[in-house]
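>>> starting from these lines, generate the structure:
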Amino acid sequence: MKKVALLVIVALVFALMLGRWMAVDSGYVLVIRDDFSLDTTLGFVILMALLASVALVVLTLLGNAAWNALEPMRATRRWKKQVAARRLRSGFLQLVDGELDKAERLLVAAGEDGDWPMLAWLLAAETAQEQDNVEASQRYLENAGSDHRGRLVAGLMKARFALDDGYPDQAREELKVLADMAPRNKRILRTYAQVLESQRDWPALCDLMPRLKRAFGEGESRRERRAWLALLQETARKPGFNDADSRREELRKLWKNVPVQLKNDPAMIARYAGFLAQLGGGKGALNLVREKLDQEWDDRLPPVLEAIDDVSPDDLLQVLERWLAERPGNAAVLITSGRVALKARLWGKAQGFFEAAANSSQSATALAELSRLYQALGDSSKAMKTFERRLAQLEGQLPALPMPDKAL
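Below is the predicted model of the structure:
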């Protein structure tokens, strides 16, 4: 638009200058040919030349348009495209209305002759899939994918169809290729992550997480945390390791690869330290828990000490009693202290810890442990009363329902 305006301005300036020049001296033109002679002004000759040029341009454009309209090949091609466009619209409407057989025929015809073959083939593939015609659906998607612009969407539809048909491995292979082709495509990445999570392939999902976080930001933090927690558990319980030392070393190697922000997550630390303790790395687990609790307290960490067997219960009790001095009445520390005291066979001390936990927070776990300890000590009366306290606590959580009448 700016170029056109500029040309108009230049033409007007030129016309103005020419007009002023002609006004000063209109000039004289004499044309003689045999018996013919033309006597006129220069301005009139220039005006006629301009009009002839404009007329020539207009006639050329009109002639070209008439030729395009009448030339057989182009007319046939244009007619085919118009028909294909109508078939594409009709096929889409038939698909929406559920007339799948008619829709497929129309869409296939539109894909063969139309201006939008990729769209027609994709819709035809959807129609064939709805009719459980997998072979035709795959063929249509191949046609759509032959256009480089349709490769991604056709591949994504292939993966979706494979998932719908119960073939997650095929979907995963397709999505892996697509994710490498388009590493920033959010729909592909999210679908790929969902497939990996459904297959519980935690190593692959953890490897994919940096790309997911670049695409979606912190919205993928929950998935990342869930994947690493599951991978820690899978590594700690991996079959094929006959001794705890091998699994412990494998677990330590994995911990080095855990993202920094997750290494500061209390739930992640508790899971890792708990597995480490179960595999004979109690000293390392204890140091990790103490270091984290010195920075920030979290009730999920003290129970890790219950799984430590390669540190004496007396030393563990000293650590727990120091925490109790700082946080009197903390149920998590009291219950853990009671269980560690049981390992040390300090029955009275364990009883005191469980009673304190039950009285301070009415903890269901504390009541259960206390009832079991009373029963083991031969005090059935206290065991029954503690058990009744536990039942009363549960009763408040049960829904109100009709109960039988005692008299009946």
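
>>> please count neighbours and contacts with C-alpha atoms only from this point.
Fine.

>>> which residue packs closest to the residue nearest the centre of the chain, ignoring adjacent ones?
Among the residues of the chain, the one closest to the centroid is Arg190, at 2.5 Å (Cα atoms, centre = their mean). Leaving aside its chain neighbours, Arg190 sits nearest to Leu212 (7.5 Å; criterion: Cα to Cα, 6 or more residues apart in numbering).

>>> and that neighbour, what does it touch?
189-190, 220 (Cα atoms under 8 Å, 6 or more residues apart in numbering).

>>> cutoff 10 Å now
Residues in contact with Leu212, defined by Cα atoms under 10 Å, 6 or more residues apart in numbering, are 183-186, 189-190, 192-193, 205-206, 218-221, 223-224.

>>> any idea how far it lies from Leu30?
As judged by Cα to Cα, to the nearest Å, Leu212 and Leu30 stand 83 Å apart.

>>> same check on Glu197?
Counting by Cα to Cα, the gap from Glu197 to Leu30 is 93 Å.

>>> quick one, which of these two is more surrounded?
Glu197 (17 against 10; other Cα atoms under 10 Å).

>>> so the more buried one touches Leu231, yeah?
No: Glu197 is not in contact with Leu231 according to Cα atoms under 10 Å; the separation is 11.3 Å.

>>> need the residues touching each of these two.
Joint contacts of Glu197 and Leu231 (Cα under 10 Å, 6+ apart) are 205-206.

>>> identify the residues contacting Asn257.
Taking Cα under 10 Å, 6+ apart, we find Asn257 in contact with 206, 228, 263.

>>> ditto for Arg322
Each residue near Arg322 by Cα under 10 Å, 6+ apart is listed here: Pro328.

>>> before we move on, which element is Gln351 in?
Secondary structure from DSSP states H and E places Gln351 in helix 347-361.

>>> which SSE is immediately downstream of that helix?
For helix 347-361, the following helix or strand on the C-terminal side (DSSP H and E) is helix 364-377.

>>> which positions within that following helix qualify as buried?
Neighbour-count burial for helix 364-377, counted by 16 or more other Cα atoms under 10 Å, picks out 364-374.

>>> surely Gln233 and Gln278 touch.
No: taking contacts as Cα under 10 Å, Gln233 lies outside contact range of Gln278: 11.7 Å.

>>> burial measure for Phe15, as a count.
Not quite, residue 15 is Ala, not Phe. Counted with other Cα under 10 Å, residues neighbouring Ala15 total 12.

>>> you'd agree it is in a strand?
No: looking at Ala15 with DSSP: H, G, I helix; E, B strand; the rest coil, it is helix, so not inside a strand.

>>> alongside the first, I'd like the structure of this one:
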Amino acid sequence: MKSLIKLSLVLIVTVLLTSLALLNLGEVNLRWDIWQIETSVTFVLALLIVLFILFYLIIRGWLWVFNLPAVWRNHRRIKRFQQAENSLARGLIAQESADWSQAEKQLIRTAKLSQNGVMHYLTAAKMASMQQADQRRDQYLRQAKLDYPEQGLTIGLVEARLLTEKDPALAAVILAELHKQNPKHKVVLQEYVGILRQLKQWMRLRELMPVIKKVSGLARQDIAQIETEVLAMQLAQAESFSEVENLWQALNGKQKLYPQIMVEYVKAAMKAEQLNGLSEWIEKALKAEWDESLVYYYGRIQFGPAYDRLKKAQAWLKQHPQSAVLFLSLGRLACQSQLWGQAHEYFKQSLKLQPELETFHAFAQCYEAEGEEREAALIYKQAMLALDKPES
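Next comes the predicted model:
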């Protein structure tokens, strides 16, 4: 369409010029000292048009020459960007193929040429980390920070993730600083909460709970789980049973029945030999939610008639017939009740489901309680053979 319009304009101008030439509008007489020029008006107009065109071409040529260095630089920059993008694509393809070395090589080769060089450095750092090349990983992260200071948040998140497995304490420091600088950033807070849970820093998590509830964007059940973990860690890290008891009494009835919280309370109570009412609490908790850790401690309680606890635990077999931990606890309770035959069968079934050193030890102790030292020695021998047997 544009070409048609241009052609039409050229034809119109040509027709106008031809018409002017045919009309012969008059003559032009120019004198300068002894010089005199006589010509037609049409010729003068044609000459002016030619001069205008020449002037236009000269200006355009001068501008082209003047801008040539910039045009060349822009051309080279575009070419480098294309090379960087091609290198990035090859690196990402190598990453998907799990060729970490080739991916790192492709990504870092053109990192300085790319418009998105920070992505080159960060992905290359991940590839170096996959190869256990921590020195190269740290080098790429430092270069990213140096060249792209405005991307500090993203770089910090990637660095923390790469350090989480080998140096979680340092990752926590990085995330703490990022959270301090960006207190309302959801991803930073979620990552920070995750590393604090991994490090079991319950005090810091407790301080953050109001912010977690307001800003983190975590689901309600996840927040409830964090609260439960914080309470359980408080009980686990209490310095005395009186402190444990104070924390326990401050909980509501529902919180006390959470398995994570109950386990820590039971462990502390057993260590302090405060066993009165402990089995009843475990029974209530197991009725609300099955947890094999609580089943394990239920069998270790030695307070009150073991036979009553044995009968209650036997009822759990209907719903959990494949629980090695339940059979272990049943064996212990039967042994306490001096029901030797039942105890033997329960221990054997537990070992059949999951051979564990502790189960062998409890089985042998039961024989010792019977006075069957020879049978106890055989169980210890079986334990040694089972543990020395190489895995298939």
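
>>> picking that back up, so which of the contacts of Asn257 of structure 1 wins on neighbours?
Cys206 (24 neighbours).

>>> for the stretch 101-250 of structure 2, just list every one of the strands.
Secondary structure of the stretch 101-250 of structure 2 by DSSP state E, counting those that start in this stretch: no strands are present.

>>> just the helices from it, written as ranges.
In the stretch 101-250 of structure 2, the helices defined using DSSP state H, counting those that start in this stretch lie at 117-130, 134-147, 152-163, 168-181, 186-199, 202-215, 220-236, 241-250.

>>> buried deepest among these, which one?
helix 117-130 (a mean of 23; mean count of other Cα atoms under 10 Å).

>>> which strands and helices sit next to it?
Applying 3 or more Cα pairs under 10 Å, 6 or more residues apart in numbering; DSSP states H and E, one finds that helix 117-130 of structure 2 makes contact with helix 41-96, helix 100-109, helix 134-147, helix 152-163.

>>> what's the average distance of that helix to structure 1?
Helix 117-130 of structure 2, aligned to structure 1 and superposed, deviates on average by 6.4 Å (mean Cα distance after the TM-score superposition for structure 1).

>>> can you check what angle separates that helix from helix 41-96?
If you take axes from the mean of the first three to the mean of the last three Cα atoms, to 10 degrees, helix 117-130 of structure 2 sits at 20 degrees to helix 41-96.

>>> just how off-centre is helix 117-130 of structure 2 within its chain?
The chain centroid and the centroid of helix 117-130 of structure 2 are separated by 15 Å under Cα atoms, centre = their mean, to the nearest Å.

>>> ok, Ala215 of structure 1 - contacts?
183-187, 189-190, 209.

>>> try 7 Å
Contact partners of Ala215 of structure 1, counting by Cα atoms under 7 Å, 6 or more residues apart in numbering, are 184, 186.

>>> sorry, back to before: okay, the buried residues of helix 364-377 of structure 1 in a markdown table with distance to Leu334 of structure 1 next?
Below are the buried residues of helix 364-377 of structure 1 laid out as a markdown table (distance: Cα to Cα, whole Å):
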| residue | distance to Leu334 of structure 1 |
| --- | --- |
| Ala364 | 13 |
| Thr365 | 11 |
| Ala366 | 9 |
| Leu367 | 12 |
| Ala368 | 14 |
| Glu369 | 11 |
| Leu370 | 12 |
| Ser371 | 15 |
| Arg372 | 16 |
| Leu373 | 15 |
| Tyr374 | 17 |
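
>>> nearest to Tyr272 of structure 1, of those?
Thr365 (22.9 Å; Cα to Cα).

>>> which non-adjacent residue is nearest the corresponding residue of structure 2 for the closest one?
Matched to structure 2 by TM-score structural alignment, Thr365 of structure 1 sits across from Val325. Spatial nearest neighbour of Val325 of structure 2, excluding adjacent residues (Cα to Cα, 6+ apart): Tyr296 at 6.0 Å.

>>> and for Ala273 of structure 1?
Ala285 is the one closest to Ala273 of structure 1 (Cα to Cα, 6+ apart), at 4.6 Å.

>>> from Lys253 of structure 1, how far off is the one you found?
With Cα to Cα as the criterion, Ala285 of structure 1 and Lys253 of structure 1 are 15 Å apart.

>>> repeat for Gly348 of structure 1
Gly348 of structure 1 is 41 Å from Lys253 of structure 1, by Cα to Cα.

>>> now do Glu104 of structure 1
The spacing between Glu104 of structure 1 and Lys253 of structure 1, counted by Cα to Cα, is 55 Å.

>>> next: Gly114 of structure 1.
Look at Gly114 of structure 1 and Lys253 of structure 1: by Cα to Cα, they are 58 Å apart.

>>> and for Pro266 of structure 1?
Counting by Cα to Cα - Pro266 of structure 1 and Lys253 of structure 1 are separated by 19 Å.

>>> cool, and Val96 of structure 1?
Applying Cα to Cα to Val96 of structure 1 and Lys253 of structure 1 gives a distance of 54 Å.

>>> can you check Tyr272 of structure 1 too?
As judged by Cα to Cα, Tyr272 of structure 1 and Lys253 of structure 1 stand 12 Å apart.

>>> what does Pro72 of structure 1 give?
74 Å.

>>> what about the residue nearest to Glu229 of structure 2 when sequence neighbours are not counted, how many neighbours?
Spatial nearest neighbour of Glu229 of structure 2, chain neighbours left out: Gln260 (7.1 Å); criterion: Cα to Cα, 6+ apart. The tally of other residues near Gln260 of structure 2 (other Cα under 10 Å) stands at 20.

>>> for Arg80 of structure 2, same thing?
So Arg80 of structure 2, with other Cα under 10 Å, has 17 neighbours.

>>> mind listing what the closest residue to it other than its chain neighbours touches?
In space, not counting the residues next to it along the chain, Arg80 of structure 2 is nearest to Leu113; the distance is 5.9 Å by Cα to Cα, 6+ apart. Counting by Cα under 7 Å, 6+ apart, Leu113 of structure 2 makes contact with 80-81, 84.
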